[in-house]
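Trainee: Provided below are the primary sequence and the corresponding predicted coordinates.
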Amino acid sequence: MPNILSLKLLDSLQSHSRQPKLKQQYLANRPSSDGYNQQNAGFSLIELIVVLLLVGILAAIAAPGWAAFVNRQRINKVNDAVFAALQEAQREAKIKKLSYSVSFRKNSTTQEVAIYRTDIGISTWKPLGTDVGVSSDKFLLGTNLNSTTENTADSNVSYSLNASAKITFDYMGTLPNTSLGTSGLQIVVAVPSSANPTSPSSVKRCVIVNTLLGSMLTAKDNKCS
């Protein structure tokens, strides 16, 4: 005859064996009181629309600032190319003890530069900006150089460049027969105006030859007259 201890042990084992089944039945039959189940996971259509609208608003706010940044980077690169061209002509003049010139012109829609021995003349024009990855339609080129008198500054910068504009360095790298005016000899690159692509905006960069010795500096915006 089984004793009382054996009966209690048997009952305990049976109770433990029933617990997992009871738990599974409870979980299966439990109502979804918090309103969440696997089928409701993810975003609703309204939530997605709201997110897309917010992204669009943020993009519209950021786009003008990004475009302005890109434009500034472009004309910075072109201005560096202008500076390098002038330096190259001045350096060649000093090394070879000959006069060297830099000319700029607008040829149809292409803005070009040439570096050459003054006594030989221009052999090759090169599109300005291509070496730094900027196409001519992304900037305007202007100068205050007088088109008929060498190394002479006019009072205003012209962006038409109907005739080529030239700066000449003598065999010492200085500027012979120079009239610098009040603002020096300026080569200006500008971002086209959004209202009129043939007119410059206020975003400008320039190289200024400001002494008879051929000293050069760079400036921007309202300092590029």
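Mentor: That came through fine. Numbering: from 1, shown residues only.

Trainee: only C-alpha atoms for contact and neighbour calcs from this point on.
Mentor: Fine.

Trainee: ok, residue 78 touching residue 128?
Mentor: Yes - judged on C-alpha atoms under 8 Å, residue 78 makes contact with residue 128 at a distance of 7.3 Å.

Trainee: remind me, longest strand of this structure?
Mentor: strand 200-209 (DSSP state E).

Trainee: got a list of contacts for the very next helix or strand once past that strand?
Mentor: Following strand 200-209 in sequence order, the next helix or strand is strand 216-220 (DSSP states H and E). Residues from elsewhere that reach strand 216-220 (C-alpha atoms under 8 Å, 6 or more residues apart in numbering): 203, 204, 205, 206, 207, 208, 209, 210.

Trainee: Which positions in strand 216-220 come out as buried?
Mentor: 216, 218, 220 (16 or more other C-alpha atoms under 10 Å).

Trainee: any chance of those in TSV, plus distance to residue 32?
Mentor: Converted to TSV, the buried residues of strand 216-220 look like this (distance: C-alpha to C-alpha, whole Å):
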residue	distance to residue 32
216	78
218	72
220	67
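
Trainee: Put this next to the first one:
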Amino acid sequence: MKKAIDRRGFWGTLHKLTRSQGFTLLEIVIVIVITGILFTIAATSWNVFLNIYRLNTAQEQVFLAMRTAQTSAKQQHLAWQADFRQVNQVVQWAIHPDGSTPSEAQWHSLDPNVRLDPETTLQKTDNVWRIEFSPLGRVNGQLGRITLSGKQGGRTKRCVIVSTLLGTLRKGADQTTPKDGKYCY
């Protein structure tokens, strides 16, 4: 018995196989559109994540700068201060004994995507915001906060608050309702 041979032969069978394999233009366009939508969602979420990460890191640096100034004041029995400024749109911080000038201090920069928010209420002199601690680690002068936000906008804020004259420091985050006109508490 002979096998039945397709009249079209080998080339007909090959043509049949290649026609049934592959994707149509419509299928490719749909896959590209879906991929684009997923990429857009992922990129937006990534940007929000990065902004929050940068603000959290900057908040921790500000908190540690204030805490270091306070600890140095207690250990050395001298008044110390933590200073903050913006130079070329970059937030910088320094700690130094009260007798020295900010220009003599060693300045450190925060992430360039972070800015000082207008909610900052620390004492400001010559474009330098400062908090001073007495030799006992208490606040000399005004209470206040440093508030940080992202340069790309958004409502996300982080702050470090000096809340008592005893020098209590605490961290705060953005809230949906204001308290005393401030959203970071």
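Mentor: Yep, it's here. This is a predicted model, so every value here is computed, not measured.

Trainee: Any idea what the TM-score comes out to?
Mentor: After superposition, the two chains reach a TM-score of 0.79 (TM-score structural alignment, normalised by the length of the second structure), with 173 aligned residues with a C-alpha RMSD of 2.8 Å.

Trainee: Out of the buried residues of strand 216-220 of the first structure, which is nearest to residue 19 of the first structure?
Mentor: residue 220 (81.9 Å; C-alpha to C-alpha).

Trainee: What is the aligned counterpart of that closest one in the second structure?
Mentor: Matched across to the second structure, residue 220 of the first structure falls on residue 173, judged by TM-score structural alignment.

Trainee: ok, for that match, nearest residue in space, not its chain neighbours?
Mentor: residue 158 (4.6 Å; C-alpha to C-alpha, 6 or more residues apart in numbering).

Trainee: Please report how far the residue in the first structure that the one you found lines up against lies from residue 143 of the first structure.
Mentor: By TM-score structural alignment, residue 158 of the second structure lines up with residue 205 in the first structure. Using C-alpha to C-alpha, to the nearest Å, residue 205 of the first structure is found at 11 Å from residue 143 of the first structure.

Trainee: Over to residue 211 of the first structure?
Mentor: 17 Å.

Trainee: between these two, who's got more neighbours?
Mentor: Set residue 211 of the first structure next to residue 143 and count neighbours by other C-alpha atoms under 10 Å: residue 143 wins out with 29 against 15.

Trainee: Which strands or helices does whatever helix or strand that one lives in pack on?
Mentor: In this structure, residue 143 of the first structure sits in strand 140-145 according to DSSP H and E. With contacts taken as 3 or more C-alpha pairs under 8 Å, 6 or more residues apart in numbering; DSSP states H and E, strand 140-145 of the first structure sits against strand 153-158, strand 165-169, strand 185-192.

Trainee: hmm, try it at 10 Å
Mentor: On a contact count with 3 or more C-alpha pairs under 10 Å, 6 or more residues apart in numbering; DSSP states H and E, strand 140-145 of the first structure meets helix 45-96, strand 100-107, strand 110-117, strand 153-158, strand 165-169, strand 185-192, strand 200-209.

Trainee: okay, the ones you listed in TSV with mean neighbour count and distance to residue 22 of the first structure next?
Mentor: Shown next, in TSV, are those (neighbours: other C-alpha atoms under 10 Å; distance: least, C-alpha to C-alpha, whole Å):
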stretch	mean neighbour count	distance to residue 22 of the first structure
helix 45-96	15	39
strand 100-107	23	89
strand 110-117	21	84
strand 153-158	18	91
strand 165-169	25	95
strand 185-192	26	77
strand 200-209	22	77
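
Trainee: need the contact list for residue 65 of the second structure.
Mentor: Going by C-alpha atoms under 10 Å, 6 or more residues apart in numbering, residue 65 of the second structure touches 59, 71, 81, 82, 83, 84, 93, 94, 95, 108.

Trainee: now, which of those sits nearest residue 13 of the second structure?
Mentor: residue 59 (69.3 Å).

Trainee: what does residue 34 of the second structure align to in the first structure?
Mentor: Match for residue 34 of the second structure (TM-score structural alignment): residue 54.

Trainee: Please apply the same query to residue 74 of the second structure.
Mentor: By TM-score structural alignment, residue 74 of the second structure lines up with residue 94.

Trainee: roughly how far apart are that match and residue 174 of the first structure?
Mentor: Counting by C-alpha to C-alpha, the gap from residue 94 of the first structure to residue 174 of the first structure is 9 Å.

Trainee: quick one on the thing from earlier: nearest to residue 11 of the first structure, of the helices and strands packed on strand 140-145 of the first structure?
Mentor: Going by C-alpha to C-alpha, the one of those nearest residue 11 of the first structure is helix 45-96, 54.8 Å.

Trainee: Let me have the helices and strands packed on strand 140-145 of the first structure in JSON lines, adding distance to residue 147 of the first structure as columns.
Mentor: Compiled in JSON lines, these are given as follows (distance: least, C-alpha to C-alpha, whole Å):
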{"stretch": "helix 45-96", "distance to residue 147 of the first structure": "18"}
{"stretch": "strand 100-107", "distance to residue 147 of the first structure": "11"}
{"stretch": "strand 110-117", "distance to residue 147 of the first structure": "15"}
{"stretch": "strand 153-158", "distance to residue 147 of the first structure": "9"}
{"stretch": "strand 165-169", "distance to residue 147 of the first structure": "6"}
{"stretch": "strand 185-192", "distance to residue 147 of the first structure": "12"}
{"stretch": "strand 200-209", "distance to residue 147 of the first structure": "17"}
